[in-house]
Each structure stands twice: as C-alpha cells, then as structure tokens.
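**Student:** Structure for this input, please:
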Amino acid sequence: MASFSFFLLLFIHICLLLGLSFAEDPFVNYNFVVSYITASPLGIPQQVIAINGEFPGPTINVTTNNNVVVNVKNKLDEDLLMHWSGIQQRRTSWQDGVLGTNCPIPSKWNWTYQFQVKDQIGSFFYFPSLHFQRASGGFGTFIVNNRPIIPIPFDTPYGDITIMIGDWYTKNHTALRKTLNAGRDLGMPDGVLINGKGPFRYNDTLVPDGIDYETVKVEPGKTYRLRVSNAGISTSLNFRIQSHNLLLAEAEGSYTVQQNYTSLDIHVGQSYSFLLTTDQNASSDYYIVASARFVNETVWQRVTGVAILHYTNSKGKASGPLPDPPQDQFDKTFSMNQARSIRWNVSASGARPNPQGSFRYGSINVTEVYVLKNKPPITIDGKRRTTLSGISFVNPATPIRLADQYKVKGAYKLDFPTRPLTGQPRMETSVINGTYRGFMEVILQNNETKVHTYHMNGYAFFVVGMDYGEWTENSRGTYNKWDGIARATTQVYPGAWTAILISLDNVGVWNIRTENLDSWYLGQETYIRVVNPEPNNKTEFPMPDNALFCGALSKMQKPQDISFATSIKGFETEVFFTLLMMVSAFISLF
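**Tutor:** Modelled structure (predicted):
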C-alpha cells in the first residue's frame, strides 16, 4: 500500500508540474507545406509558390505572448527561409528567417520555427526571404491579437478582414532573378493582385475577360477591422474603397490616433488596420482599388488591382469609373504630409496595460548615429549592385549569429561606416556594431528616383521625421519627439530623408534593409549586431537544438531527422498521456 501511495503522490506531482507548464503562455501550432502550384492570377498560367496548396498562404492568427510553432516542409527545388516580417522575436534571432542570421532549409527538408510573440499586437505578414521567391508568392497574413484583459481603443469590430495587395509579374521569380543577374531592370509589373487574384473587369480594354477577382462580403450597418498589407515587389500602392472612409486604427503593432482617410498610400512591406463602417446604401457593389503611385499613371493604368466590396443586400454590380487616386501632380508633398499625419495613440494600451506613449522616446539621449544613404544601382566588380552608404552587402557563407556562436573568424566585419563612404563603393559583409541598451538614431537618405521602404527585424522603431532634401544636424529641430509612430517599416521618398530612433534592447543579429525586393536582392541591406557584454548573458535564448549548419560549419550538419518535427506542445501532451497511461497501469495492479 505504501508503494501505491508513493506512486499516487508522484502522479499528482507530475500532473501539477505539467499543469503549471500548460498554465503558462500557450503554444499555437502550424504546419506549412511550401510547394509550387500552377495558377493564373492575371489570366496567364504561371508557377506560383503556395502554402498548403493556398495562394496567398493561410493566416497565422495568434494572441499576445503565444508561443508560435511553425513546421515548414520545403517542397521547392531550392533552399527556403520563412521570414516573419514585423514580428519582434524577443531574445532570439535564431528564428528570424533571413540569410545573414540563419542557414537555409534545404530542398525536401523540413524545419520547425519556434518563437514567442512577446508583448506584441497588430497586423503583419510573413514571406520567403531567399532567391527573390516573394515575387512568386509564399506570403500570408500574420495577426497578433490582444489578450482579453487588455482593452482595445475602439469597439470590438463585427468581423476581421485581411487583404494582401502587391504588384505582380507573369514571369516567375527565377525568370525575374535572371533578369536582375543580367544587369537589367525588371520593368513595369503586369498588374496588381488583391488576395492573390487579378482585377475585376471594370474596363473591357484594360482587363481581359475571365480573370478571377476577389469579393469581400459584408453585412450592412456593421464595422469591420480591415487589415491591409503590401507584400509586393517594389511598387507603392494607393488603397481606397469607393464611397467609404477608412478610419486608420493601427500600423504594424501600434495603435494610431484614429483619423479618416479617403485613401492611403501603402508602401512595399507596410501593414495597416482600418475600421470600415458599411454605412452606404446597397444600390450596387463598390470597388476596392490598389493602384500604382509615383509613376506615369497613363502608362501604368493596367497596374491596378480591383476587388469588390459586396453588401449582402446589394442590388447590382459595381460599374462606372474607379474612384480617383490622389490628385497630387502639382503637390509633391501630399503623400509625405499624409505619412506625417499618422500618429501614435499615446493614451491607448498596446500589448500591456500601460499606455503606449509611456516610453517617452523623445527624452532619451542618443548614443550612436548612422546615416544610411542609397544611390541608383552601379557596377561593382562587373556586377550590377545596389548599396547602402557605399557598401553592397554580401551574405556570409556562415550566418553571423552562427559564426559568433562557434567563433568562426572572418565571416563578417564589424566596420559598417557611420557616414556614407566617399571613395569607391565595395561589396562586403559589413555589419553595424550596435551597443546593447544604446539608443540609435538612423537617417535613411534616399538618393534614388523611386520610393524606398526600409524595415528592421526584431524591433519597432520610432519614425520621428521626414522631409525632402539632404538631412543635416539642423533637421533634428523638426523631429516629432512625442507621438511619432512606432513601427517596423517606413517609407523614404525620392530625394528625401526619414529619421528613426531605435532602442537597442533586443539581443541578436538583426537585418535592416530596403523592402523593395529588387534592390534588396542586389545588396541594399546590412545587419545590426546587438550583444550583451555581461559574462552571464541571461538576455538571449540559447541556440535551438534543431539549428541548421552551413558554410564553414556545414560538416556539423546531421542528416534530416523527420521525427524532430514534433512541436514542444505536442511533446508535452504526449509525455503527459504516456505518464498517465503508465501510472494508470500501475494503479490497476493494486
């Protein structure tokens, strides 16, 4: 009987321990099979990258502090990395999914990502980061909901609608890659997709018959949360819905001051949440439009995405001309002033109960300043390349974080210049040496003739200023030091600058780049390395057990172990039921 009591007590302890484990932040599991399919979004059959047979891929829908486990099976014929754009993976860049940080997943392999969406809310998206693959698809929406105990600064919407927009070519990513490698521009896109579909036939000349288009169905008299992401290649798009206002509510993890827009420019890589009230009559459907910006609109007319907003009691199809885009031919500051009008809601709670603005970024002393200047593509060593501050980034054979872990010498240089180089541009693996817990000011200076969008992994930065011309020390007098939006992606207009402030509190190696896919592919990026110098580093998670090896460490890579794909949560559940069966079997003996 003593044995029975002992094992019963042991069983209770096991249950309590596992119960405590389950009571912590929950795990959310996804399985992604990444493969090619044939689709015809613009009416021409082409190779598209799908996830679980879907294009775009499935939405990842989680809640603040969830542990996200995504098992990725690579069925492409080339290496793959999945990147979670805007997701601030706290204390680990091992799961970031970019080549300077992680070894790629080989073809026919599977690899499991695991990270926590710690203290974060908002609208984001994911995509494949290698080999120009995003131009063929593989992207999807990533939503992080607030915890129920944290109020949102608006009434709970009736529904949640996700929309992915982006420019599109009928050639696949391998053909587009060859064009860039040959030193040529991609040229004008063939169209704009909305949720992976081509335009509604609003014009018989511009839009051929038989193209499948997106229809968004809504109930009259309701308010919806509309999450819109530009996952395209390099085209800024103006988003608008005929006869409806877009009440801006959130931008990449920060609640905004709520303002109505008849249309909003959404640049490559950016995500927004709008509150859409279906308050119009239902005499007909309404156009949803995403059209190219900062181009010759007469020539680019066909580069327009058109979907349909359909009220359930609608009496007819949408007809007539599309709603007009912004008329800023004679006011080049329209879009910039619109961007400046997007402000942080400093009284709203973000992922925590305290107000978003309690950080008071404007009163923190800047510890380091970097001016990152781009220029039009140039030829370096016989190759067409793009640069930041005179350096065209070369991805290391051994990823930076892995090289640090195993003390691989010569994998990269910590010598990225604080100001643009004045001499001959060069190709290098040159990295910014960030100071842990420092406060970095970065000036993004765009010396090209097109809009660029810049993104930094692992962080939300504060967009404090933008203007035309060359940035100077005196430009700081124009900074917004109170309610500048905190986000992961910001536009820089041609011949202009944008200033951002970054609190370097997240240890790791983090990519900073243009989101314009062609310029990124040709080298317009670098990394910020943030290391905690304390001997007992408790601020970064250890290297994961399933880390891949490549470059100088490729001999350390073991053959693929298919059984490793089981998630942690699945493992815990399996252990729990195994123990339960063992103890039950033992008890049955008494």
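**Student:** can we go C-alpha only for contacts and neighbour counts from here?
**Tutor:** Noted.
**Student:** tell me how far the ends of stretch 98-107 are from each other?
**Tutor:** End-to-end distance for stretch 98-107: 16 Å, by CA to CA, to the nearest Å.
**Student:** Give me the contacts around it.
**Tutor:** Applying CA atoms under 8 Å, 6 or more residues apart in numbering, the external contacts of stretch 98-107 come out as 74-83, 93-97, 111, 129-130, 395-396, 398-402, 509-511, 527, 548-550.
**Student:** same question, stretch 360-369
**Tutor:** Contacts to stretch 360-369, defined as CA under 8 Å, 6+ apart, come from residues 418, 438, 439, 440, 441, 442, 443, 462, 480, 481, 482.
**Student:** Next: stretch 40-58.
**Tutor:** So stretch 40-58 is contacted by 32-39, 133, 136-141, 170-172, 190-191, 193, 195-199, 208, 210-212 (CA under 8 Å, 6+ apart).
**Student:** Please give the structure of this sequence too, so both can be compared:
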Amino acid sequence: MMFYLVVCLFLFYYSDVALGGDPFAYFKWEVSFITASPLGVSQQVISINRQFPGPIVNVTTNWNVVVNVQNNLDEPLLITWNGIQQRRNSWQDGVSGTNCPIPSGWNWTYKFQVKDQIGSFFYFPSINFQKAAGGYGGIIINNRDVIPVPFGTPDGDITLLISDWYTKGYKDMRNDLQEGNDLGIPDGVLFNGLGPYRYNDSLVPAGISYETISVEPGKTYRFRVHNVGISTSLNFRIQNHNLLLVETEGSYTVQQNYTNMDIHVGQSYSFLVTMDQIASSDYYVVASARFFNSTDWARVTGVAILHYSNSQGPASGPLPDPPNEYDTYFSMNQARSIRWNVSAGAARPNPQGSFRYGQITVTDVYVLLNRPAELINGKLRTTLNGISYFAPSTPPKLAQQYNVPGVFKLDFPNRLMNRPAKIDTSLINGTYRGFMEIIFQNNDSIVQSYHMNGYAFFVVGMDYGVWTENSRGTYNKWDGVARCTTQVFPGAWTAILVSLDNAGIWNLRSENLKSWYLGQETYVSVVNPEINDNTGLSLPDNVLFCGALSTLQKHQSVRFSEAPSIASAGRPILVAVLLTWISLLP
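**Tutor:** Below you'll find the model as predicted:
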C-alpha cells in the first residue's frame, strides 16, 4: 500500500511531465492603493501585493497562467494582458467589452494559456483611467528549451517600465477629461515607478528616489523596455551604449544596432546591451518626451542610472542627445527599419498556414480615421470613423453568449461616413479565417498608437499624407514585423494585415489613454460558424454578470483573505493529503 501511494504521489506531482500536459503558473494578487512619492509629491498609486509597479509574470511558451485578483480598490477593476493573444479565449481578456468588472472587495481568477507565444509584454488596469495611477507590470514569455533563441543567452534580464506621470490623482484627471479639460503637460517620466536622477538641479528636486541598474563589465544584458504611460511617446537611450534590437511584442527582429529608440505608448522592445565601456563613471539611462518643441516639456524626462561594478564615480554632465525634433521623418524611418526575422525558430503568427502574408488574398478592408476630440451631444469625445464607442453595462461578449438584444450592433463602417459624429456601440463584423487590411489614418495633431487584443498583426506600411489604393505599392510584403501595437504619426497613415483566426470579441483601441477613455476604440467580432471545443472556449465557471444579466450573479461569500492561495491549492493540497495517508500507515 505504501509503495502504491508513493507512486501515486510521484505521478501526481509530476503529472505535467508524466502525462505530457502544459505546466501551470499560479499567482495571487491583491490590488490596493498605497502612498508613494515618485516625483517628490505624496500621492495615491495602485499597487499589486504592495508593489509599484507590480510583480513580473515570468512564464514559458504554452504554460497555463492562473491569476487570482483581489480588488481592494474603492471601485471596480479589470486587468488586461497587453499582447497576450488568449487563443480562443476572449473571456479572460480583461476589457469592458468582454468582462464584467471585478467589484470592489471581490476577487476573480483569470485563467489563460500563453499559447505559441514568446517575448515581452505587460499588464495594466483597463477601465476607469486607473492605468494613470499604476497597477501595471511586465510579462516575460520564454522559449521552450527545444526552440533555439536567435542570440546567445544574455548574462541578465532587465525589465524597464517607462511612463509619463502626473502628480494629480487619476480620479481628478478622469474628471478633467469628462468636463472637457485638457490634462496639460505631464509632471515627469518614471522608470519602474521611480523618478529621475537629479541630472539638473533646476528641473529635478532633491530627495527623489531613482532607478539604479547594476551591471558587470563585459557582460551582455537583455533590456525589455515597455512604454506603459498615458499619452507621451518616449525616446529611450543609454549613454555611450548601443541598443541591439532583437525582439518586439512577441516577434524576433532582424538584429540592428540603434543609438536610441522611439517607444510609443503601449509598445514593448527587447535590446541586447553589452557593457563595453571603461566605466570611469556611471552612465545615464534616459526616456524623454518626443514631438514637443516647447521648453515646458523639458521636465518630461526620466533618468535612471547604469552602474558598473567597477564604476569610479556618479554620472555627470549633459544627457545624451535626443533625435532632432525637426527631422519629421527620423522616427518614421526608424519604425520602417524594424524587420521581422523570418528565419528565427519561434512561436509566431502563421496566417492560413503560410508565413508569406503578402501573398494572401485580403477579404476585408477598413480605413479607420481619427480626428481631434470633438463635441458630441455636448460632451468632448474622440472617434474612429465618426463613431465614439459607448461601453454598455452588459459586455458585448456576454450579450452575444446569452443573446441579449440591443446591446451592440455589427455595423461599424469600413470608412468615414458622410454623417455627423455619434456615440454608439458599433462593432466590426470580422470574417472568421478572413485576412483583414486595416489602415489607420491619423488626422489628429499628436502621435497615436493602436493596439489589437487577441492578435499579432503585420505592420506593412506607413507614410505621411492620405492613404490611397496606390499606397499598397509601398507595402512591405515579406518581412514586415508582426506585433500588437503600432504608431501612427500625425497627418500620416499606417497599414496592417491581420489573419482573423482567433474566435472571440477583441478590443481594437487607441493606446493613448486620453483618446481611449473618450471613446477611440471598437471591437472586432470573430465568430466561428462551426464552434466546438477546438475553436472557442466555453463560458468560464466563475463568470461575472452585470448589466442586463446582473440577476444571474451570485453573492461572493468567500473572500480573498479567507480562501486558500491559488498557488497552494490543487496539486500541493492533494500531495499533503497523500503524505498524511502515508504517515498513518503501519
């Protein structure tokens, strides 16, 4: 009997290996307010497990991720996973079109698989303008051992979350936008939740904590840099060091050296940086605002310190120069230079069984035009094709599941219509396994960046002016990078191609938090006409109900603090039971 119990114990604990299943990673998060002073002013920020920023989710391709979130904020909460494709599982997407928010004081468990993905991503709160107060953190998805990485193993892995930041509370900022007021110039830029090193006595007050990155001379480190900010494009650079770009948002890139990189809101990049300097002193790591010529924007500069173990003193002198603000094509040409490494062995998009996306027939074309915020029904709103998205109390995904009428329409226009702008819940009716061309036309005066949940898309072209049918002649039809967030410059267009092979309702939005909050988003509905267990996951057991379906919601009687940790539940508990049985044997 004892022998059989030991065998059962072994097989159960190592069932992922013995039975060929994919491993699980468990996380238990408490989301709450804490007080911090990143720019020298005490303010309320959103923490995860009392950390700001939150913990890094470090997993491997095909792992199952289980995150139990306790909402200890004073208002509802949703966490979204920027760039995680949630194959056939938009139930876990964490945006208002797919999930009811987690009420204050409640907990909810996200369960998803990082299927066929690698790379650098991040998570953040998606509603109520909460991202402006934090609640974000990095996500790392590593290659499985059987898949080679197209560069040598780095000596270290460093995540940098860069963001523009206001000392005003996010609720006040939210109210300002609702009343039609501009947020003004940010008060600074943070590195991993910390303010700038005091590189300038007049711009940076004394006593501010700053980020220090400790390295060893001669070694090479992977820097994963994410712009998790509100609305500001940031230029990232490291004094006297080259940035070898190797990956962006899940795609290995053709390896190229850059002295600096423009990183727009919502974008993520991986660089290899070799510590090849003599290190007579520390070095500046800088993230500064782009596309603003006013001297008032000088304070919107984040500075961290790169510290060699053999450094002889602190960093000093001027910061490394940013790009020339008057060179309007610099940033666009830099973006065009980023190419997909088509020979790298890695998880990556595979539209209709072919990597040759340029040869696939396009089935749908959408030209999405945005304009500066405008008054609609007396409220300042932003639009795509003249429609400002209204988030209904019943998420469209839930309404679709339960056939609730009147919640949304599948009538989003493929071009700007000759009619007044309006507020509506209008979705794009995507064709399952179709191949969609989307052109973002930016008629605003600021850079916008757009993100599509559930997918990586191919960035095939961008240019200034108005997109026309002839613009397709400039497309990169071979090695345009596959990513989930792309920039669109003011007075310019960006074209993407995306294979709609992931059933669900997926958010398509501006990553500029101000534009997003005021309505610049929609959803793409992708319905598989032959739904089965292989093409779409069923309603989760713990689904939350709201809006027209709120009467279906059961009271949550077990609180987060009373329940066992997800990490300690399941297999470890049963292992403990088996061990107890063994101890009672004669």
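**Student:** Buried ones from the contacts of stretch 40-58 of the first structure, can you make that a PyMOL selection?
**Tutor:** Only the buried entries of the contacts of stretch 40-58 of the first structure go into this PyMOL selection, using 16 or more other CA atoms under 10 Å:
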select buried, resi 32+33+34+35+36+39+133+136+137+138+139+140+141+170+171+172+190+191+193+195+196+197+198+199+211+212
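**Student:** Report the mean deviation for the strand ranked longest in the second structure after fitting onto the first structure.
**Tutor:** Criterion DSSP state E: the longest strand present in the second structure is strand 24-36. Here the mean offset of strand 24-36 of the second structure against the first structure after fitting is 0.8 Å, by mean CA distance after the TM-score superposition for the first structure.
**Student:** Please compute how far that strand lies from its chain's middle.
**Tutor:** Relative to its parent chain, strand 24-36 of the second structure has a centroid offset of 17 Å by CA atoms, centre = their mean, to the nearest Å.
**Student:** What range does it cover in the first structure?
**Tutor:** Under TM-score structural alignment, strand 24-36 of the second structure corresponds to residues 27-39 of the first structure.
**Student:** ok, now which ones touch the counterpart of residue 532 of the first structure in the second structure?
**Tutor:** When the second structure is aligned by TM-score structural alignment, residue 532 of the first structure is paired with residue 528. Residue 528 of the second structure is in contact with 432, 503, 535, 536, counting by CA under 8 Å, 6+ apart.
**Student:** ok, and those in the first structure?
**Tutor:** Among the contacts of residue 528 of the second structure, the ones still in contact in the first structure (both residues aligned by TM-score structural alignment, their matches' CA atoms under 8 Å) are 432, 503, 535.
**Student:** And the aligned partner of the second one in the first structure, how close does it get to residue 435 of the first structure?
**Tutor:** Which is residue 503 of the second structure. Counting by TM-score structural alignment, residue 503 of the second structure lines up with residue 507 in the first structure. Separation of residue 507 of the first structure from residue 435 of the first structure (CA to CA): 10 Å.
**Student:** what touches both of these two?
**Tutor:** Common contacts of residue 507 of the first structure and residue 435 (CA under 8 Å, 6+ apart): 530, 531.
**Student:** If you count surrounding residues, which of these two has more?
**Tutor:** residue 507 (25 against 20; other CA atoms under 10 Å).
**Student:** Ignoring the adjacent residues along the chain, who's closest to that one?
**Tutor:** Sequence neighbours aside, residue 530 is the residue nearest to residue 507 of the first structure in space, at 5.1 Å (criterion: CA to CA, 6 or more residues apart in numbering).
**Student:** which element is that neighbour on?
**Tutor:** Using DSSP states H and E, residue 530 of the first structure maps to strand 525-531.
**Student:** How about residue 104 of the second structure?
**Tutor:** Using DSSP H and E, residue 104 of the second structure maps to neither a helix nor a strand.
**Student:** and it, how many neighbours?
**Tutor:** Count around residue 104 of the second structure with other CA under 10 Å applied: 14.
**Student:** likewise residue 509 of the second structure?
**Tutor:** Close neighbours of residue 509 of the second structure, defined as other CA under 10 Å, add up to 23.
**Student:** Next, the contact list for it, please.
**Tutor:** Neighbours of residue 509 of the second structure in contact, by CA under 8 Å, 6+ apart: 450, 451, 452, 516, 520, 521, 522.
**Student:** Which of these sits closest to residue 230 of the second structure?
**Tutor:** residue 516 (10.0 Å; CA to CA).
**Student:** Now name the helix or strand holding the aligned residue in the first structure for the closest one.
**Tutor:** In the first structure, the residue matched to residue 516 of the second structure (TM-score structural alignment) is residue 520. Following DSSP H and E, one finds residue 520 of the first structure within helix 517-521.
**Student:** ok, which stretches of the second structure are helices?
**Tutor:** Taking DSSP state H, the helices of the second structure run over residues 2-13, 15-18, 170-178, 330-336, 396-402, 513-517, 571-584.
**Student:** Please convert those to a markdown table, extending it with distance to residue 384 of the second structure and mean neighbour count.
**Tutor:** Shown next, in a markdown table, are the helices of the second structure (distance: least, CA to CA, whole Å; neighbours: other CA atoms under 10 Å):
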| stretch | distance to residue 384 of the second structure | mean neighbour count |
| --- | --- | --- |
| helix 2-13 | 51 | 14 |
| helix 15-18 | 46 | 13 |
| helix 170-178 | 18 | 16 |
| helix 330-336 | 22 | 16 |
| helix 396-402 | 18 | 18 |
| helix 513-517 | 10 | 22 |
| helix 571-584 | 48 | 13 |
